[in-house]
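Asker: Sequence first, then the predicted structure, then my questions.
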Amino acid sequence: MKKRSFILLVGAIVVATAAGFITRSSWMGGSSNAQGPQRPRMVSVELAKAERKSVPVDVDANGIVTPISSVALKSRLETTIVAVHFEDGARVNEGDLLFTLDSRQIDAQIEQAEGVLAKDQAQLEGAQRDLRRYNDLVGKGATTQVNVDNARTQSDILTGTIKADQAALDNLKVQKSYTTIRAPFAGRISAANVKVGNFVRPADVAPLAVINQMAPVYVTFAVPQRVLVDLRESMTKGVSSVTATIPGRQNSETGKVAMVENTVDATTGMVTVRGIMSNQSETLWPGTLVSTKLIIRTEDAIVVPTVAVQRSQSGNFVFVVKDGVARIQPVSVDRTSQGISVISEGLSGGESVVVDGQLLLSDGTRVEPRAKKAGA
């Protein structure tokens, strides 16, 4: 009886399991049919607009700051330094007194020349009186014409002597002016290489100090010869400009092109360009290496973020999204600068292009836009 009961129990369990499986299969099938056909796959992408705007045609290069004027101050006399009137590295203005040299010897020579001049002037006055007297006497027949001629000759000789004396005095006064050294232009002066009491002379190799003009300044750099024609045309129209930036800093100065070298370096194919910057705040220091941007002109063009441009064996293309569908659009890229690509063919402006998520796309893929990433 026990064996028979066990067999009946096992049979009941098997029947119940089979019935449950059949019921589940029917329910699953019915549910699948209720859902209908599956929706196409959607890809989340980030979009940007193709814009038409004014963009610069520019060339990046490395340059160096050079002063427009730089003078090494030297003594024109053999004498000693009496006074130094500036602080090392100070800013000086045109005409500021910088050095005073010992002038006692020249002062004595000037006094001597003044004495010689005064003596010769007195002699000239005497000769002129004799000439007037002889002219009166010859009219009365009291003297000869020879005496008149001799008096006139003596007067002329003394006149020439006085001119020579005056020239010698003027030369000494010029020499005296060399005993005070003044700034020939406004700028910044270097450290003084001499101090009070040092003996200086014109043959010295080292200058007393050096003054560099700080505002304005030149920025010299080289550009490829292919931009030379466009650059010269823009200079004629007055639309070119130069921006110089100190590497690692936001400080920059903007100016204009002052000069283009008259020859192209045959070994490098580069031509030297010089820009002039106002530099009123002395941002650019002579000798500083800077990053320069030569803006030749500006022009209207279609631009997209460079990350939107994809490359394939057939050329460049972008994914253009319209009505939620991404389509491949071949484009021609004219140039790329600072994360922006200028499109010469393929876009007309206003299109939505994919800038992130292109790896999951193909022609005709349905997409949905998403917000830009933080910090993008």
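Answerer: Thanks, I have it. Residues are numbered from 1 along each chain as shown.
Asker: okay, CA-based contacts and neighbour counts for the rest of this
Answerer: Noted.
Asker: what are the ranges of the helices in the protein?
Answerer: Along the chain, the segments classed as helices by DSSP state H run 2-35, 104-140, 145-177, 228-237.
Asker: Ile211: which of those helices is closest?
Answerer: Nearest of the helices of the chain to Ile211, taken as Cα to Cα: helix 145-177 at 19.7 Å.
Asker: Dump the helices of the chain into a markdown table; add distance to Val354 as well.
Answerer: Shown next, in a markdown table, are the helices of the chain (distance: least, Cα to Cα, whole Å):
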| stretch | distance to Val354 |
| --- | --- |
| helix 2-35 | 32 |
| helix 104-140 | 84 |
| helix 145-177 | 75 |
| helix 228-237 | 34 |
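Asker: Show me the residue sitting in the middle of the chain in space.
Answerer: Ala244 (3.1 Å; Cα atoms, centre = their mean).
Asker: can you pull the contacts of the closest residue to that residue other than its chain neighbours?
Answerer: Sequence neighbours aside, Thr292 is the residue nearest to Ala244 in space, at 4.4 Å (criterion: Cα to Cα, 6 or more residues apart in numbering). By Cα atoms under 8 Å, 6 or more residues apart in numbering, the contact list for Thr292 reads 60-63, 221, 242-245.
Asker: what do you get for Arg182?
Answerer: 94-99.
Asker: which one is it nearest to, not counting chain neighbours?
Answerer: In space, Arg182 is closest to Leu97, 4.4 Å off (Cα to Cα, 6+ apart).
Asker: Around that neighbour, how many other residues sit close by?
Answerer: Neighbourhood size, Leu97 [other Cα atoms under 10 Å]: 17.
Asker: my read: it touches Thr179, true?
Answerer: No: applying Cα atoms under 8 Å, one finds Leu97 not in contact with Thr179, separated by 10.7 Å.
Asker: hmm, back to that, which of the contacts of Thr292 ranks first by neighbour count?
Answerer: Ala244 (27 neighbours).
Asker: The nearest residue to Thr161 once chain neighbours are set aside: neighbour count?
Answerer: Excluding the flanking residues, the one nearest Thr161 by Cα to Cα, 6+ apart is Asp120, at 7.0 Å. Asp120 has 18 neighbouring residues, counting by other Cα under 10 Å.
Asker: Who are the contact partners of Asp120?
Answerer: 158, 161-162.
Asker: Closest to Arg24 out of these?
Answerer: Looking across the contacts of Asp120 and measuring by Cα to Cα, the closest to Arg24 is Ile162, at 137.5 Å.
Asker: Against that first model, consider the following:
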Amino acid sequence: MTNKEELLSQLRIDRNQPTDGDGNTRLWIGIAAAVALVVTGFAVFTEPAPVKVKIEMARMAVPDSSSATVLDATGYVVARRTATVSSKVTGKVAEIYIEEGQRVEKDQIVALLDDSNTRKSLELSKAELHSAKTQVAETQARLTEAKLTLERNTELARRQLISAAALDKARADFESLRAQLNSREADIAVSQKRLALQQQNLDDLTLRAPFTGVVISKDSQPGEMISPISAGGGFTRTGICTIVDMASLEIEVDVNESYIQRVRDGQFVQAVLEAYPEWRIPAKVIAIIPTADRQKATVKVRIGFQVSDARILPDMGVKVAFMNAEPVVEEKPKEPLGVRVPITAVRSEGEDKFIFVVKDGVAELRKVTLNASYGTDIYIGSGLRAGEDFVVEITPELKDGARVEL
């Protein structure tokens, strides 16, 4: 039995039922319930199904002002400033304060080497300097005494109260002590320089970043030996870490020597990273290396980025397009053309233009104004904002307020 037959059976009047007041009341309640069921069922069966549509997000279109491409090439992103941080002397790594990917500033401490022996040598140099200063003070006191003795003997000799030999001995003692004082003052200078050397040796055990950059590799661990030269059959590390200055990133490409005449210094270049094929990066030729590779018959060209972005990384593959070598005329930025949509997304009613905007699964008919039309594309000036979803192709069954299925 269908739903309709059930509803009709409920509307039939049973002649055998009593016709008193209570029976009539129950009868009318039953009729009202049956009518409500019929209305509800009719609404369910007659509600239209969602319209299947294809939507896109509206995007603002800007006129392309780039010059014509005269040459395409491929290359890699390289860093002009990269350094492996090492030490001046062989030593054991005590502490490391960096990790891969960490940004470091110029002169920031990246590691410490074992300094126990160097500190003892420094303390010894300090003691030697103190001893030299003490000897100078002693000699200075003796020299003062010898000077007084010489002055007194000189006066006595003038009065002929002492012999000439006694005066000569006093003068010799004074000159000897003065020479000894000069020698010991020179020893102080030597001790100071030795102390400065030991202090420098101690400072060299503190390894610092030579410039601001990012750590791309960590090559040593605490407890390992490190040396400025390879030693120990390859068991001694030659560096703590490698730092790259991200501000020095540029592109190196090899251009076939048959086409190098199409490239010039300062030429504008459009670069596209293989990792981000939709991102066009403005760049410019820095230099053309004045030599050719005999094996590959190519000339190396350096290209500098005109923007800085964290997505640009060393050793990334990149495609470059050298723009027209004619001088570029500075132009004012062009105004956006508007929101670009295909011609199938616009409905015309007389001179008015409409588009369906989809929000929360419901299609809204919206009036728009057009800026321009090129081929199969239409540029909307008002009525549709960038970021809104619109129906790409309007179908006859699509109405204002209709539910849609994407």
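Answerer: All right, it came through fine. This is a predicted model, so every value here is computed, not measured.
Asker: care to give me the TM-score?
Answerer: Once superposed, the chains reach a TM-score of 0.58 (TM-score structural alignment, normalised by the length of structure 1), with 248 aligned residues with a Cα RMSD of 2.9 Å.
Asker: before we move on, back to that, the residue nearest to the centre of structure 1 corresponds to which position in structure 2?
Answerer: Aligned by TM-score structural alignment, Ala244 of structure 1 pairs with Ala271 of structure 2.
Asker: picking up where we left off before, counterpart of the residue nearest to Ala244 of structure 1 over in structure 2?
Answerer: Checking TM-score structural alignment: Thr292 of structure 1 goes with Val320.
Asker: Kindly report the same for His85 of structure 1.
Answerer: Match for His85 of structure 1 (TM-score structural alignment): Tyr97.
Asker: surely its match meets Val104?
Answerer: No: judged on Cα under 8 Å, Tyr97 of structure 2 makes no contact with Val104 at a distance of 10.2 Å.
Asker: okay, these two: which has more neighbours?
Answerer: Of the pair Tyr97 of structure 2 and Val104, Val104 is the one with more neighbours under other Cα under 10 Å, namely 21 against 10.
Asker: Can you give me the distance of that one to Ile98 of structure 2?
Answerer: To Ile98 of structure 2, Val104 of structure 2 is 8 Å away according to Cα to Cα, to the nearest Å.
Asker: what touches both of the two?
Answerer: With Cα under 8 Å, 6+ apart as the test, Val104 of structure 2 and Ile98 both reach Val215.
Asker: quick one: the strands in the stretch 151-300 of structure 1?
Answerer: 180-182, 187-189, 199-200, 209-212, 217-224, 241-245, 252-260, 270-277, 289-305 (DSSP state E, counting those that start in this stretch).
Asker: Which positions within the longest one qualify as buried?
Answerer: Looking back up the chat, that one is strand 289-305 of structure 1. Across strand 289-305 of structure 1, burial judged by 16 or more other Cα atoms under 10 Å covers 289-297, 301-305.
Asker: Could you work out the most separated pair of the residues you listed?
Answerer: Once Cα to Cα is applied, those give Leu289 and Ile302 as the farthest pair, at 34.0 Å.
Asker: Pull the number of nearby residues for the alignment partner in structure 2 of Thr180 of structure 1.
Answerer: Here Thr180 of structure 1 is matched to Thr206 in structure 2, going by TM-score structural alignment. A count of nearby residues for Thr206 of structure 2, using other Cα under 10 Å, gives 18.
Asker: Over to Ala363 of structure 2?
Answerer: Using other Cα under 10 Å: Ala363 of structure 2 sits among 24 other residues.
Asker: tell me the SS of it?
Answerer: strand (DSSP: H, G, I helix; E, B strand; the rest coil).
Asker: Pull up the gap between it and Ile378 of structure 2, please.
Answerer: Distance from Ala363 of structure 2 to Ile378 of structure 2, by Cα to Cα: 20 Å.
Asker: what's around Leu207 of structure 2, how many residues?
Answerer: 20.
Asker: ok, now which ones touch it?
Answerer: Leu207 of structure 2 neighbours (Cα under 8 Å, 6+ apart): 85-87, 109-113.
Asker: between those residues, which is nearest Ala68 of structure 2?
Answerer: Val85 (44.5 Å).
Asker: re earlier: check contacts around the match of Ala244 of structure 1.
Answerer: Taking Cα under 8 Å, 6+ apart, one finds 280-283, 318-321 in contact with Ala271 of structure 2.
Asker: Which of those remain contacts when I look at structure 1?
Answerer: Counting by both residues aligned by TM-score structural alignment, their matches' Cα atoms under 8 Å, structure 1 reproduces these contacts from the contacts of Ala271 of structure 2: 280-282, 318-321.
Asker: What's the match for Val244 of structure 2 in structure 1?
Answerer: Using TM-score structural alignment, Val244 of structure 2 pairs with Asn212 in structure 1.
Asker: Touching, that match and Thr66? I think so.
Answerer: No: here Asn212 of structure 1 does not reach Thr66: they are 9.1 Å apart, not a contact under Cα under 8 Å.
Asker: Mutual contacts of the two, please.
Answerer: Joint contacts of Asn212 of structure 1 and Thr66 (Cα under 8 Å, 6+ apart) are Pro286.
Asker: Identify the residue nearest the equivalent of Arg302 of structure 2 over in structure 1 in space, chain neighbours excluded?
Answerer: Arg302 of structure 2 maps onto Arg274 in structure 1, with residues paired by TM-score structural alignment. With sequence-adjacent residues excluded and distances taken as Cα to Cα, 6+ apart, Arg274 of structure 1 is closest to Thr220, at 4.5 Å.
Asker: Ser220 of structure 2 now?
Answerer: That would be Ile240: by Cα to Cα, 6+ apart, it lies 5.1 Å from Ser220 of structure 2.
Asker: What's Val81 of structure 2 aligned with over in structure 1?
Answerer: Actually, residue 81 of structure 2 is Arg. It isn't Val. Using TM-score structural alignment, Arg81 of structure 2 lines up with Ser69 in structure 1.
Asker: Can you tell me how far its match is from Glu87 of structure 1?
Answerer: 20 Å.
Asker: now Asn150 of structure 1
Answerer: 63 Å.
Asker: possible to save the strands of the stretch 151-300 of structure 1 as TSV with distance to Arg133 of structure 1?
Answerer: Formatted as TSV, the strands of the stretch 151-300 of structure 1 follow (distance: least, Cα to Cα, whole Å):
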stretch	distance to Arg133 of structure 1
strand 180-182	49
strand 187-189	64
strand 199-200	55
strand 209-212	62
strand 217-224	70
strand 241-245	79
strand 252-260	71
strand 270-277	71
strand 289-305	81
